[in-house]
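Student: what follows is a predicted protein model with its sequence.
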Amino acid sequence: MFQKHFIFGLFCLIAFQISSAQDKPPVKFGDVSAKDFETKVYSIDSNASAVVIADVGSCTVEGNRKGWFSVLTKHYKRVHILNKNGYDLANVSIRLFSNGEDEEILEKLKAITYNLEGGKVVETKLDNKSGVFEDKLDKKNKIKKFTFPNIKEGSILEFEYTTTSDFINTPDPWEFQGAYPRLWSEFTFNVPVFFNYTFLTQGYLPYTVRTAKEEITNFNITDPGGTGPSAHYSFSSRVIANRWAIKDVPALKEESYTTTVDNHIQKIAFELVERSAPLAYYRYIEAWPKVANNYLNYEYFGYNLTRENNFLRDISKSILTGSESKEVMSRKIFEWVRNNFTCTNYHRVLMDHGLKAVAKAKSGTVAEINLLLTALLLDNKIEADPVVLSTRSNGFAYSIFPLMSQYDYVICRAKINDKYIMLDASEPQMGYGFLPLRCYNGYARVMSKMAPAIDLLADSVSETKSTLVFVVNEGNGKYAGSMQQTPGYYESLDIRDKIKSKGVEQLQKDIKSAFGSDVEISNFGVDSLKNLDGPIGIHYDFMLDDVTEDIVYINPLFGEGYKDNPFKSAERKYPIEMPYAMDETYTLQMEVPQGYIVDELPKSMVLKLNEQEDGLFEYRLSHYGESISMRCRLVFKKANFLPEEYELLREFFSMVVKKQSEQIVFKKKK
């Protein structure tokens, strides 16, 4: 195997050094003393339940006995458990992959719990035979897991292990950051110069150490030779030891309006781009058009999209008359797929079953359902292409390289009357031309001949909500009102799902609860539930408690508005990612309760987030005679905000919540 990839010859061996930082991890395996237990609170985070003292990894490319190369990864970690809330760090899982020929192997696992008893350090070692378990996730993935023994508040935990992987194209990424603070996090990648890896970094912290040192390393490879004799190869090459380290890494915890914390955690990933001399040249990462073409000709993606499929014709005959316009045809096809198929997995790019089997089963993954939709559109001469994307919970996909492992979702793009329409038939309540919010994660790629990139940005989605309330005197101290509300499309989608699972009665109970006081709701109704291409309408009448007290307090928002500031932290190091831009308007016309006068009226306010008015809050309240009028509007022109804008946004919401909590004070006439 190796010989066909090898070019015999001489090449230059020159050592160089990019940087000379010499900082090292503060600890080493097995070196634990009573002094290490003294710290009860760490300055990096005085509220931390546990602190990672050191997290150190290395990855080395070396020759193997299979005629090629493997990646040897070493991982060492020490943790100080401060209280019971940090016990989850005692559970360790190591994921391993195998495709039947190549595999990943766990070796040299050692794990020790240290406790201070009577002034002495007592060790409790993990029993690898009885304490390590294996869970098979599927045919190719398994997890080796263990729990540290004898953990207590104050325990120090320490492990080290080695994995050997035949999958050199994508070594495991390294995360410098996590849910607990880390005093030291370090990773070294030893790369021979004949392999060109790209380093994909993310995060917001500067490196304490970033060096690249060169040395000469011998590579020994044994080619088993199949039925013939084995062959041995030895050669030397320059190797670059790339080292990254960060000191005092703060914990990164998920906060409100975050797609996934994995998008912002400090980490580095690796992807093999090409190999070169002394190996035969080969490029592993191709341009997008070639990758897209390969996928379109792949059996488990696009091979059958344009092939002659009689079962597709049979489906079309059952739902189409043949005389419809392309727009009507595309709607009917989309609705048929959406209404008749159940999605079994919302995170798939490749198909597990053929289109015919999916059509027969009436169920499939998101890839299978939307590829079937694409095939039906194409079979009826409607231009359509599959689009691959990474959902918000899956994290961002890198736009530079076509790294297909980063994508987890497939939708369909159709061209109707010279206009592109995005379709997703995997959601039973999703309308024609709409996508689930999880799809708006930025970069996506059309799998067509030219494979153009498209952006699915949350900023491009705008929710408009309107609420109209009338409150009048009914006599005898009765105060009655009516409410008409049109939520935005995606809020309507959530309400449709809630009604489907819990019924209209539960929605009515939730609305009654939001009032915050005893109220009777009648004539409750929800319109347009089955019109999935538009928002719903909610309407009801309500009757407040008898107004009889000398002093009466009424919040004019009647259960609407924000009760809490979603931004709790004093600071934030990563962007704010709302699901959409918004424009919410609340309008009120109410009569002053009979026999009362207005004693206090909240002052009107207009608040701008910044000079660009990316956020706007209007609170206008007026009193004339026996009537009170109100208009409250909250607008965000964009969905995403930079970390530098967090303080402004937090203060903005704080003022909104405070203002919307203010009440009108009515005083009984004397």
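Tutor: Happy to help now that I have it. Because the structure is predicted, anything quoted here is derived from the model rather than measured.
Student: drop to CA atoms for contacts and neighbour counts, all remaining ones
Tutor: OK.
Student: which other helices and strands does the strand ranked longest in the chain contact?
Tutor: Of all the elements of type strand in the chain, the one with the most residues (DSSP state E) is strand 231-249. Judged by 3 or more C-alpha pairs under 8 Å, 6 or more residues apart in numbering; DSSP states H and E, strand 231-249 is in contact with strand 182-192, strand 209-223.
Student: go again using 10 Å as the cut-off
Tutor: Applying 3 or more C-alpha pairs under 10 Å, 6 or more residues apart in numbering; DSSP states H and E, one finds that strand 231-249 makes contact with strand 50-63, strand 182-192, strand 209-223.
Student: and the last one, how far out from the chain middle?
Tutor: Taking C-alpha atoms, centre = their mean, to the nearest Å, one finds strand 209-223 lying 36 Å from the centre of the chain it belongs to.
Student: what are the ranges of the helices in the protein?
Tutor: Taking DSSP state H, the helices of the chain run over residues 288-296, 310-319, 326-340, 355-361, 366-379, 489-502, 504-514, 646-660.
Student: count the neighbours of residue 366 for me.
Tutor: Residues lying near residue 366 (other C-alpha atoms under 10 Å) number 27.
Student: wait, what's in contact with the closest residue in space to it that isn't next to it in sequence?
Tutor: The spatially closest residue to residue 366, leaving aside those adjacent along the chain, is residue 346, at 5.2 Å (C-alpha to C-alpha, 6 or more residues apart in numbering). Each residue near residue 346 by C-alpha atoms under 10 Å, 6 or more residues apart in numbering is listed here: 364-367, 391, 408-410, 426-427.
Student: for comparison:
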Amino acid sequence: MNKTLLLLAFLSYFALSAQTFNSTDLRVTKDDLTLNTYEKDSTANALVLYEQGNSYFHKHDHVLITEEKHKVKILKNEGFEKAIIEIYLYKNNSGTSKEEIKDIIATTYNLENNELITSKLDKNNIFTEKYNDNYSIIKFTLPNVKPGSVITYSYTLMSPFMWNYKDWEFQSDIPKLYSEYRASIPGNWLYHKKLIGTEKFVINNSEIKKNCLTSFNGGKADCEESIYAMKDIPAFIEEDYMTSERNYLARIDYTLKTFKSMDGIVKNYTKTWKDVDKEFKTENGIGRQLRKKIDFETLLSPEIINNKDALEKAKAIYNYVQNNYTWNGDYKLFSDFTIKELTKTKTGNVSAINILLHNLLNQTGVSVKPVLLSTRPNGYPTKIFPVIDDFNYLIVKATINGKDYLLDATNKFLAFGELPYKCLNYFGRQLDFKEGSQWIDIEPQSLSRIIYMANATINENDEITGTVTDKLTGYDAYFKRKSYFENPEEYVDELINNTPFIDIYNHESSTTKKTENSFSETYNFEYTIDDNINLIYLNPFIVKFFKENPFKLQERTYPVELGYKRNYLYNYVIDLNNKYKVQELPKPTGIVLPNNAGDFSFSTQQLGTKVIVNFKLSLKSVIYPTEYYPYLKEFMSKVVDIQKNSIIVLSKN
């Protein structure tokens, strides 16, 4: 009897422990509905159980067909957004060719009172919206979705655009158990294939299928049929200090290189940079505007034009464009614009403003080159071959007395030679219609440093009073200048509100120009000591560089990209005036990152009646690879802990 009960208990336990999601196909099993947690990621709001894409060309009419199937488990209320489906459909500029969708099937599965309830999508609840001139959106929301639901949906996408072969994302902001993509590509269509991300394939197979394609004249083509699959794919979670997720999200991208028709005609879609340079030189957009002559004598003062100092002249022209023309917020690199229109309206996109700067510098004798960029949120541009759509920004490189300066006149707070932080994306393509274009590095040209000096004393009224003086350089100064000059009163109010237990007054800034290379300010502070206590616990950090650790992930699969190197220095001196004596000082400490990629030190000492605190932090790399992440996480945890919990203990004499 006891043995039988023991066996039944074991079998019950085994059955329970063997429960698992079905990640092999679109079928919804009982386990899919009864399991409501994902042990590998307890924070997940939803979970992709299974998904598959299958792209191929129709054998006779050569339309690109993509069939998609998705099965998703909704784990929490926050996962409901995964039941809202949006599918983007492309059409050409003339509207003569467009993508279409058919066979949309969507169902929600729920388990209610141990009974399976299915809710199917009504076709009348499928909507089409215009997104822009080239895209429309198909939208639908699965019905009766709640925590515990499983949703499935599938559809077929028909595309006449062979250059727009379907890309596939294996990774998203929720975890996936299984993601598979099948791609069939005829041999006469050659694509550049780019694999992105660090996740590994569990399936990566290809084989040749004979005569997959035919033409009206009897021509035939073989196809390469590939299967790619990943399993147990973690969610991609964004964190501070990163560029675009497009740089790291596990996916496969296709770019059409060459098409060879059945009659032997070859058309190249992916060009060389030599071809692109030639097109830029002759095209009516950027190329034409870069060659546009400007009546600069009507725009610039004789004092600027006749200045013999090339650097001072360039700075004056830069300031003229910066202060007299306003960026309209448009990033479109190739949208219609003219320099003539810009000089009339005084407002324009990035290309217009910086090409005006380029032409004015060029016509007044300064050596300049335009540079194409992709901003940090836009992702890295492809370096293997030209993909012009990768770029969304244009700046100017000026070479003066043998030194290069990277310029962007769209921002009112940038110093000469500074670029917006969004442009620090490592490299850009310098255009040169005579010598040919080339890649150049995009690096900060000035050191970024924050220095705070706090001097305090304990006065006769048992009040701690003092002065804070700070100086910032580089990008840290730019952020401060921008915040201060946009609204000085609001800036000071925020400074006061950030220190609720300390009174701040007499704020002054010695920085008078919003485009200076640095920023400096001073202010007084005061707080009162409670007379009724014998011991005073004093945190010396009036200013904290980091209020919390920016690195919180258990594991980060992409690098930490700071954009620029950072240095922080904090010095605090308090004179006890023989009214108090030191009972305890925080212990000195310090950490060095591997390969000396960063360090910080913290020390305290007493000299006579004064207590001196020194804190120094240096992050010496612009990029920290993923293997540095656990060290950086611990490093910054210690930095935050020191600022929050370093306490000087004083007692009355």
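Tutor: Everything's here; your move. In this text the structure is predicted, and so the values were computed from the model without any measurement.
Student: could I get the TM-score for this pair?
Tutor: Overlay of the two chains. TM-score (TM-score structural alignment, normalised by the length of structure 2): 0.91; 625 aligned residues with a C-alpha RMSD of 2.2 Å.
Student: just the contacts of residue 346 of structure 1 now: which is nearest residue 203 of structure 1?
Tutor: For the contacts of residue 346 of structure 1, the closest approach to residue 203 of structure 1 (C-alpha to C-alpha) belongs to residue 391, at 19.2 Å.
Student: per the alignment, that closest one pairs with which residue of structure 2?
Tutor: Taking TM-score structural alignment, residue 391 of structure 1 has residue 375 as its aligned residue in structure 2.
Student: before we move on, what about residue 58 of structure 1?
Tutor: Aligned partner of residue 58 of structure 1 by TM-score structural alignment: residue 54.
Student: distance of the aligned partner of residue 418 of structure 1 in structure 2 from residue 366 of structure 2?
Tutor: Using TM-score structural alignment, the equivalent of residue 418 of structure 1 in structure 2 is residue 402. Residue 402 of structure 2 sits at a distance of 12 Å from residue 366 of structure 2 (criterion: C-alpha to C-alpha, to the nearest Å).
Student: which one's more surrounded, those two?
Tutor: The neighbour count for residue 402 of structure 2 versus residue 366, taken as other C-alpha under 10 Å, is higher for residue 366 (19 against 7).
Student: so how far is residue 356 of structure 1 from the aligned partner of the more buried one in structure 1?
Tutor: Using TM-score structural alignment as the criterion, residue 366 of structure 2 maps onto residue 382 of structure 1. In this view, residue 382 of structure 1 and residue 356 of structure 1 are 20 Å apart by C-alpha to C-alpha.
Student: center of structure 1 - which residue?
Tutor: A centroid search over structure 1 (C-alpha atoms, centre = their mean) returns residue 393, at 2.0 Å, as the residue closest to the centre.
Student: now it: closest residue in space that isn't a chain neighbour?
Tutor: Once flanking residues are discounted, residue 393 of structure 1 sits nearest to residue 260: 5.2 Å by C-alpha to C-alpha, 6+ apart.
Student: that older thread, can you redo the helices of structure 1 as JSON lines with distance to residue 550 of structure 1?
Tutor: Listed next are the helices of structure 1 as JSON lines, based on distance: least, C-alpha to C-alpha, whole Å:
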{"stretch": "helix 288-296", "distance to residue 550 of structure 1": "73"}
{"stretch": "helix 310-319", "distance to residue 550 of structure 1": "67"}
{"stretch": "helix 326-340", "distance to residue 550 of structure 1": "57"}
{"stretch": "helix 355-361", "distance to residue 550 of structure 1": "67"}
{"stretch": "helix 366-379", "distance to residue 550 of structure 1": "61"}
{"stretch": "helix 489-502", "distance to residue 550 of structure 1": "39"}
{"stretch": "helix 504-514", "distance to residue 550 of structure 1": "25"}
{"stretch": "helix 646-660", "distance to residue 550 of structure 1": "24"}
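Student: among those helices, which is the most enclosed?
Tutor: Mean neighbour counts were compared across the helices of structure 1 using mean count of other C-alpha atoms under 10 Å; the top stretch is helix 366-379, at a mean of 26.
Student: same for it, what does it pack against?
Tutor: In terms of contacts (3+ C-alpha pairs under 10 Å, 6+ apart), helix 366-379 of structure 1 is packed against helix 310-319, helix 326-340, strand 342-345, helix 355-361, strand 363-365, strand 384-389, strand 409-416, strand 419-423.
Student: now render those as a markdown table, adding distance to residue 79 of structure 1.
Tutor: Putting those into a markdown table (distance: least, C-alpha to C-alpha, whole Å) gives the following:
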| stretch | distance to residue 79 of structure 1 |
| --- | --- |
| helix 310-319 | 58 |
| helix 326-340 | 49 |
| strand 342-345 | 36 |
| helix 355-361 | 48 |
| strand 363-365 | 40 |
| strand 384-389 | 37 |
| strand 409-416 | 37 |
| strand 419-423 | 48 |
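Student: for residue 595 of structure 1, find the nearest of those.
Tutor: Nearest to residue 595 of structure 1 among these is helix 326-340 (56.0 Å), distances taken as C-alpha to C-alpha.
Student: which one in structure 1 is aligned with residue 194 of structure 2?
Tutor: Alignment note: residue 194 of structure 2 maps to residue 200 in structure 1; criterion TM-score structural alignment.
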